[in-house]
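Student: test case, fold it:
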Amino acid sequence: MRAIQFTEYGPPGVVHVAEVEAPHAGPSEIRIAVRASGVSPGEMYIRSGTLRDVVPTTFPYRTGFDAAGVVDEVGGGVTGVGIGDEVFGMTTMAARGANADYAVLAAWAPKPAAWSWEEAGGAAGSVETSTRVLDRLAVGAGHTVLVQGAAGGVGTIAVQLAVARGATVIGTASEHNHDFLRSLGAEPTTYGTGLVERVRALAPAGVDAVFDCAGGALPDLIAIAGDPARVVTIADFTAAAHGVHMSHGAPADETGAAVGAPADPLASHGLAIAVTLAGEGRLRVPVAAAFPLAEAAAAHELSESRHARGRIVLVS
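Tutor: The predicted model follows:
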């Protein structure tokens, strides 16, 4: 089968299609014929070599954590899903390999009828990450939440899930994305100099929690929240130095040393919540662009630009 991988550190051009042996579903797993899969922003740091001193990497490195497709193999002990079912879900963090013709999923849910394959292929990772962080921050009804980097792949989902919990959401993004954020239920503002004052004007009673999806602004985010314990980042590797928790779900031997924190438990229960919200028309998955597998390098280039609105996906 075809799979996306890289065999050396470097720019997006090192990413390529390789012919590899197809995986098979083990106990408590399923295999899908992939229709679409997400491009993981975190893998940009690994591919570029930015984390080479703290994240051990074994080559070839196969990419992709989330995918959607049709079940074609069911492992031992699996119930409630059968061959031919349409699902979306995630691989294990250690196995990866979702950017391929076939992928083994360790967590999954039925593909919502309202979602295209591209939307479903880019959903699971953002849903799990957003649910994990919102759970840690205990976001609920009546709270005010700031999502830093709200127009990106995770940010767009975090906004909608927080709104669904009954929270008031302020989201930062470039001005050309402000109407888009309003359509998701957030009050938009720009990032950068003056952020603290802008957020205080929008939330004079204060902000209960900050979800940082962008990185690079932790001192301001702490000032907005009033306490580093009320800030969680998924993008800033300086978090520990600021007393902020960096949430990740990667194996400890891969990422723990880099961020100074062990992995958080994966919030796989968020997938079922997403199915319900999608069925109610309350959760959509903005897709910035879809590329064929053969153009995976172009997908990585777009992701690295950090100008994509929503998820970037590969289609099989």
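
Student: from here on, contacts and neighbour counts on C-alpha atoms
Tutor: OK.

Student: leaving out sequence neighbours, find the closest residue to the most centrally placed residue in the chain.
Tutor: Centroid-nearest residue in the chain: residue 126, 3.1 Å away (criterion: C-alpha atoms, centre = their mean). Take residue 126 and drop its neighbours on the chain: the residue closest to it by C-alpha to C-alpha, 6 or more residues apart in numbering is residue 154, 4.7 Å away.

Student: ok, the one you found - contacts?
Tutor: By C-alpha atoms under 8 Å, 6 or more residues apart in numbering, the contact list for residue 154 reads 126, 127, 129, 130, 213, 310, 311.

Student: hmm, the fifth one is touching residue 146, no?
Tutor: Meaning residue 213. No. If you go by C-alpha atoms under 8 Å, residue 213 and residue 146 don't touch, sitting 10.3 Å apart.

Student: higher neighbour count, the two?
Tutor: Counted by other C-alpha atoms under 10 Å, residue 213 and residue 146 do not tie: residue 146 has more neighbours, with 28 against 24.

Student: and that one, that's in a helix?
Tutor: No. Going by DSSP: H, G, I helix; E, B strand; the rest coil, the assignment for residue 146 is strand, not a helix.

Student: for it, give its distance to residue 105.
Tutor: Distance, residue 146 to residue 105, by C-alpha to C-alpha, to the nearest Å: 32 Å.

Student: what do you get for residue 246?
Tutor: Taking C-alpha to C-alpha, one finds residue 246 at 25 Å from residue 105.

Student: next, the second sequence, to be compared with the first:
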Amino acid sequence: MNQPRARAVRFDRYGGTDVLYVADVPVPSPSAGEVLVEVRAAGINPGEAAIRSGAMHERFPATFPSGQGSDLAGVVTALGAGVGDFAIGDEVLGYSWQRSSHATHVSVPATQLIRKPPRLSWPVAGSLYIVGCTAHAAVHAVDPEKGDTVAVSAAAGGVGTVVIQLLAVRDVRVLGIASPANGSWLAAHGVTPVNYGEGLGERLTAAAPDGIDAFIDLFGPQYVELAAGLGIPPDHIETIAAFQKGSELGARTRGSRDASNREVLTEMAGLVADGTIEIPIAATYPLDRVADAFGRLEQRHTRGKIVLLP
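Tutor: Predicted coordinates:
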């Protein structure tokens, strides 16, 4: 009997988007406690690009051939032994920690899935995990109070668009660091836009003459250094992108894994489903165009999420 086949993104060496390809592979068989999901949507993320390029080798080394992808949403097609909280045909969203969601089928522990709220589109559901849980962790890391002023770098990116909206829920004033092209979108979401580039420190000080209470960095070490230079206490600086610099300065470095549980995922899905938070979808691509999808992501000017539709 022929074994059912799936298709999955692979790379055999570190490099640019040209090392990505789609392989014909066996459909995974769910082990005990796992669920097989036919993937309808899977978000892509900067961290995946960093792993593929080798930039994260010391922290997150790849073994070849490597798959990729964490975010996923789809339909349950098979259950492993002992799974009682899902049924075949259920629509779910969640995550894989095996770098495997950029595929037509993926087997993941049932504990890493929740039911997809009907109001969520497939692209939004399939890109919720990383941005939702990372944003949740980042905001809780600095834990701002009502009336505080918080600066956010890369405020219009995938995680940034969620962070600024979570801060708005707390009635926090947000200074959103982004390109001029994103100013209108940020302002429409209650954010004070601040253009990045030379003179940023002076623009931030002018926008918040009474001081900045916290800084959430979603881009890189230059912003952690900037935050420290502005006199923000280390325990009120959070970075998801500059772990070494954050550690050197005593900043917080919380990320998606610090909030990777059903409770947080359910909370974030609920906020999106009821319209409190919007997850902008910048573009969708078929699986065969995964290299094009990452090429666009790596330009670093995308507002919201790019999603693969296997």
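
Student: that older thread, which of the contacts of residue 154 of the first structure does the second structure keep?
Tutor: Here is what carries over to the second structure from those, by both residues aligned by TM-score structural alignment, their matches' C-alpha atoms under 8 Å: 126, 127, 129, 130, 213, 310.

Student: alignment lookup: the third one to the second structure.
Tutor: Spelled out, that is residue 129 of the first structure. Matched by TM-score structural alignment, residue 129 of the first structure corresponds to residue 134 in the second structure.

Student: can you verify that match is assigned to a strand?
Tutor: No. Assignment of residue 134 of the second structure by three-state DSSP gives helix, placing it outside any strand.

Student: shouldn't it be in contact with residue 256?
Tutor: Yes. Look at residue 134 of the second structure against residue 256 with C-alpha under 8 Å: they come within range, at 4.0 Å.

Student: with neighbour numbers in mind, choose between those two.
Tutor: The residue with more neighbours, out of residue 134 of the second structure and residue 256, is residue 134; 25 against 18, by other C-alpha under 10 Å.

Student: got the contact list for that one?
Tutor: Contacts of residue 134 of the second structure by C-alpha under 8 Å, 6+ apart are 159, 240, 254, 255, 256, 257, 258, 259.

Student: please enumerate the helices of the second structure.
Tutor: 46-53, 122-125, 128-142, 158-169, 183-188, 200-207, 221-229, 243-249, 262-273, 290-297 (DSSP state H).

Student: let's have the ones you listed in CSV, adding distance to residue 17 of the second structure.
Tutor: Below are the helices of the second structure laid out as CSV (distance: least, C-alpha to C-alpha, whole Å):
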stretch, distance to residue 17 of the second structure
helix 46-53, 8
helix 122-125, 22
helix 128-142, 21
helix 158-169, 20
helix 183-188, 29
helix 200-207, 32
helix 221-229, 24
helix 243-249, 24
helix 262-273, 30
helix 290-297, 5
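
Student: show me the one of those helices that comes nearest residue 104 of the second structure.
Tutor: When the helices of the second structure are compared by C-alpha to C-alpha, helix 290-297 sits nearest residue 104 of the second structure, at 12.8 Å.

Student: buried residues in that closest one?
Tutor: 290, 291, 292, 293, 294, 297 (16 or more other C-alpha atoms under 10 Å).

Student: residue in the first structure paired with the second one?
Tutor: The reference is to residue 291 of the second structure. Under TM-score structural alignment, residue 291 of the second structure pairs with residue 297 in the first structure.

Student: from residue 198 of the first structure, how far out is that match?
Tutor: Counting by C-alpha to C-alpha, the gap from residue 297 of the first structure to residue 198 of the first structure is 38 Å.

Student: swap in residue 71 of the first structure?
Tutor: Counting by C-alpha to C-alpha, the gap from residue 71 of the first structure to residue 198 of the first structure is 48 Å.

Student: tell me which of these two has more neighbours.
Tutor: Applying other C-alpha under 10 Å to residue 71 of the first structure and residue 198 shows that residue 71 carries more neighbours, namely 23 against 15.

Student: quick check, the more buried one in contact with residue 87.
Tutor: Yes. Using C-alpha under 8 Å, residue 71 of the first structure makes contact with residue 87 at a distance of 7.2 Å.

Student: now do the same contact list for the equivalent of residue 243 of the first structure over in the second structure.
Tutor: Under the alignment (TM-score structural alignment), residue 243 of the first structure pairs with residue 250 of the second structure. Each residue near residue 250 of the second structure by C-alpha under 8 Å, 6+ apart is listed here: 234, 235.
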